[in-house]
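Enquirer: one predicted model, sequence on top.
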Amino acid sequence: MGTKGIRDPYIFRKQDGKFGIVATDMLGTNWGDTSQYIHYWESEDLINFTERLIKVHNRSNMHAWAPEVFYDESRKQYGIYWAGNTDYNRIYVNYTTDFKTVSDCEVFFDPGYDVIDAHIVSDKGMHYLFFKDERASGKSIKVARSSSLSPKSFSVFTPNFITSANTEGPFVFKDKNSDSWYMYVDLFSSNGNFECWKTNDLNALSWTKVTGISVPQGVRHGSVISVNRWELETAVSRKVVTPPAPTPPPVLKGDVNADGTINSSDITVLKRYLLRRITLTEEMLLNADTNGDGAVNSSDFTLLKRYILRR
């Protein structure tokens, strides 16, 4: 479809739980090529995909590079943001609810100079936009922030670059087991080599470099998404993995009168037994030991009552 080439795939989780992927419509490395479209795929299992092109602008001489997606809760819409060039590259956005019909593009982020490869993460009510400064003096990553996801609301707050020279395609994610945030960046002049940087505060003006990392060979740009065990095993095995049936809860002893049901009659019988008003048969005594501790007493009565009352 389109140019019959893709670059910069970005995967995300939609509000309905499905997976979405957007990517640049570009064949090869002719940076002068343009396209009015981006690629879009959708999947429930990361094996079977539907695909279509999404037209994001109407200009014949502009590209649409490195698209990514956020969900704006205030609008109840997805924002598709990407780098487009007129006199220089800015970050544009289109809004959509279905990835079929999209709004006209508008400028989303423009610090007044050439920028590409925007990536947004949110934390504690603040939104952070990582981007590549494309000027000859830069070619590295800076950060802007905003308390909203509104177009033109982001302001650059890092005075210096937070990664090495010649880095692009930042993607940032939080370690679920700590307060650490990690940022991977593509060393674009080294063909598939990445750097990794770390911080505990997204407002930091400098990050700590992480050593000893590795990524799959030949990877360019990247993204991270959380999946559950079954989604992961399905993707790796390339066949749909059916989750095992949930383990049924243990059978609750409580059919004191052995009539095949557990209801208020069992409470009545157990109460009468504890008050020494009736004698239970051996089977009934076994059923009356509701908590399975080897004795029939008030604890069994309490547990049975709570079970029947669904507490």
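Expert: Done, it's in. Numbering: from 1, shown residues only.

Enquirer: rest of the way, CA atoms for contacts and neighbours
Expert: OK.

Enquirer: show me where the stretch 51-200 of the chain has strands.
Expert: 65-72, 77-85, 89-96, 106-109, 115-123, 126-133, 140-146, 155-156, 168-174, 181-187, 193-199 (DSSP state E, counting those that start in this stretch).

Enquirer: with respect to residue 223, which of those lies nearest?
Expert: Distance to residue 223, taken as C-alpha to C-alpha, is lowest for strand 168-174 among the strands of the stretch 51-200 of the chain, at 5.7 Å.

Enquirer: pull the distance from that closest one to the chain's centre.
Expert: Put simply, strand 168-174 sits 13 Å off its chain's centre (C-alpha atoms, centre = their mean, to the nearest Å).

Enquirer: distance check, residue 190 against residue 132.
Expert: With distances taken as C-alpha to C-alpha, to the nearest Å, residue 190 is found 17 Å from residue 132.

Enquirer: comparing those two, which residue is more hemmed in?
Expert: Shown here are residue 190 and residue 132; by other C-alpha atoms under 10 Å, residue 132 has more neighbours (24 against 11).

Enquirer: try this one side by side with the last:
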Amino acid sequence: MKKIFYTAILLLIVFFDVLGQSKKDVYLFAYFKNNGQDGLHLAYSIDAYKWTALKNDSSFLKPVVSKDKLMRDPCIIRGADGLFHMVWTVSWKDKGIGYASSKDLINWSEQQFIPVMAKEDGARNTWAPEITYDGKTKNYMIYWASTITGKFNETASEKEDGYNHRIYYVTTKDFKTFSDTKLLYEPGFNVIDASIVKDRGRFVMFLKDETREPAQKNIKIAYADQLTGPYSKASEPITGNYWAEGPTTAKIGKDWLVYFDKYRDHKYGAILSSDLKNWKDVSDQISLPKGLRHGTILTIKPSELNKLLKQ
């Protein structure tokens, strides 16, 4: 049955090639399942609403770095060099992140551990790293959420193991040498899961307000003229009366489609906007592989999907 299904997909790709529509990108969702112990999972979509798992929802890359050997929160971007660059959370309590690159999303480079918080004695974690490329400076910015013991005590809470995050970053041109770690965003509250995209001449940061008392647990937006900031005050929540995390975006024409994990409800949600101000809930229109957890959306070419479908 699986072989018949994939054959049909391949025939559709050939059909679109014949029609001259093969330049239209396909959406790819990089994600993890369970605790991230088995590694990278991929799903694809033609319309960014209905998603199908690839490789029978088995792993494309198993994690090997850090003592915990996890691959949570994978973020993949296509670099200016044509390679796919990926970072991920290696552990709940480590001071670094994982990194690997690939030409085709199938064969990956040797996995590296990047110790981005190693110089911070009080750093407790390094969660949900992402990468955004700045075409103006030719730099990649890697950013993530960390709690550093003793910092930002004004927003500290005893609940949820006392975690009190801010967003930190490094920059790199080659993923071999990195700048010193710096603070990227201090919104005046516990913040995690930043995801930054470019919108014409500005950068848009989707983020999770992690405040526990009184509970926020929602997605907000901040803006900056430069990738490294400074970023604006966070907006009002763009998600509803539920706990949400792990935002990732897909651009469909002029519309912004933001996916997020309704993690208390054990399902995904999505909202749509043309202006980043007025949002419509489209959660009832999406379909995702069972068990999909926090990840990121990117676009690939039909020819690249063709290779993935053969795995």
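Expert: Looks like it arrived, so ask away. Bear in mind the structure is a predicted one, so any value in this text is a computation, not a measurement.

Enquirer: quick one: TM-score?
Expert: Between these two chains, after superposing, the TM-score reads 0.69 (TM-score structural alignment, normalised by the length of the first structure); 226 aligned residues with a C-alpha RMSD of 1.5 Å.

Enquirer: mind listing the helices for the second structure?
Expert: Along the second structure, counting by DSSP state H, helices occupy 2-18, 302-309.

Enquirer: so which of those helices is the most surrounded?
Expert: With neighbours taken as mean count of other C-alpha atoms under 10 Å, those reach their highest mean count in helix 302-309, at a mean of 18.

Enquirer: which part of the first structure matches that one?
Expert: Under TM-score structural alignment, the match for helix 302-309 of the second structure in the first structure covers residues 229-236.

Enquirer: repeat for stretch 44-55 of the second structure
Expert: For stretch 44-55 of the second structure, there is no aligned range in the first structure, judged by TM-score structural alignment.

Enquirer: okay, now residue 123 of the first structure: neighbour count?
Expert: Neighbour count of residue 123 of the first structure, defined by other C-alpha under 10 Å: 10.

Enquirer: what does residue 9 of the first structure align to in the second structure?
Expert: Under the alignment (TM-score structural alignment), residue 9 of the first structure pairs with residue 74 of the second structure.

Enquirer: which residues does its match contact?
Expert: Neighbouring residues of residue 74 of the second structure by C-alpha atoms under 8 Å, 6 or more residues apart in numbering: 30-32, 40, 86-89, 128-130, 294-296.

Enquirer: the same query, at a cut-off of 7 Å, please.
Expert: Residues in contact with residue 74 of the second structure, defined by C-alpha atoms under 7 Å, 6 or more residues apart in numbering, are 30, 31, 86, 87, 88, 295, 296.

Enquirer: do residue 103 of the second structure as well
Expert: For residue 103 of the second structure, the set of contacting residues under the criterion of C-alpha under 7 Å, 6+ apart consists of 83, 84.

Enquirer: aligned counterpart of it in the first structure, please.
Expert: Using TM-score structural alignment, residue 103 of the second structure sits opposite residue 44 in the first structure.

Enquirer: the residue nearest the centre of the first structure and residue 171 of the first structure, how far apart?
Expert: Of all residues in the first structure, the one closest to the mean position by C-alpha atoms, centre = their mean is residue 225, 4.4 Å from it. As defined by C-alpha to C-alpha, residue 225 of the first structure lies at a distance of 11 Å from residue 171 of the first structure.

Enquirer: next: residue 145 of the first structure.
Expert: Residue 145 of the first structure sits 15 Å away from residue 171 of the first structure, going by C-alpha to C-alpha.

Enquirer: can you tell me how far residue 160 of the first structure sits from residue 182 of the first structure?
Expert: With the distance defined as C-alpha to C-alpha, residue 160 of the first structure ends up 18 Å from residue 182 of the first structure.

Enquirer: and residue 91 of the first structure, by the same measure?
Expert: Between residue 91 of the first structure and residue 182 of the first structure the distance is 23 Å, computed by C-alpha to C-alpha.

Enquirer: between these two, which is the more surrounded one?
Expert: Remark: of residue 91 of the first structure and residue 182, residue 91 carries more neighbours, 28 against 20, as counted by other C-alpha under 10 Å.

Enquirer: just checking, that one touches residue 106?
Expert: No - under the criterion of C-alpha atoms under 7 Å, residue 91 of the first structure makes no contact with residue 106, lying 8.7 Å away.

Enquirer: what's the neighbour count on residue 43 of the first structure?
Expert: A count of nearby residues for residue 43 of the first structure, using other C-alpha under 10 Å, gives 16.

Enquirer: go on, residue 186 of the second structure?
Expert: Around residue 186 of the second structure sit 18 other residues, with neighbours defined as other C-alpha under 10 Å.

Enquirer: find the nearest non-adjacent residue to the aligned partner of it in the first structure, please.
Expert: Here residue 186 of the second structure is matched to residue 110 in the first structure, going by TM-score structural alignment. If you skip the residues right next to it in sequence, residue 110 of the first structure has residue 90 as its closest partner in space, 5.3 Å away by C-alpha to C-alpha, 6 or more residues apart in numbering.

Enquirer: what do you get for residue 86 of the second structure?
Expert: Counting by C-alpha to C-alpha, 6+ apart, residue 86 of the second structure lies nearest to residue 76, which is 4.3 Å off, once chain neighbours are set aside.
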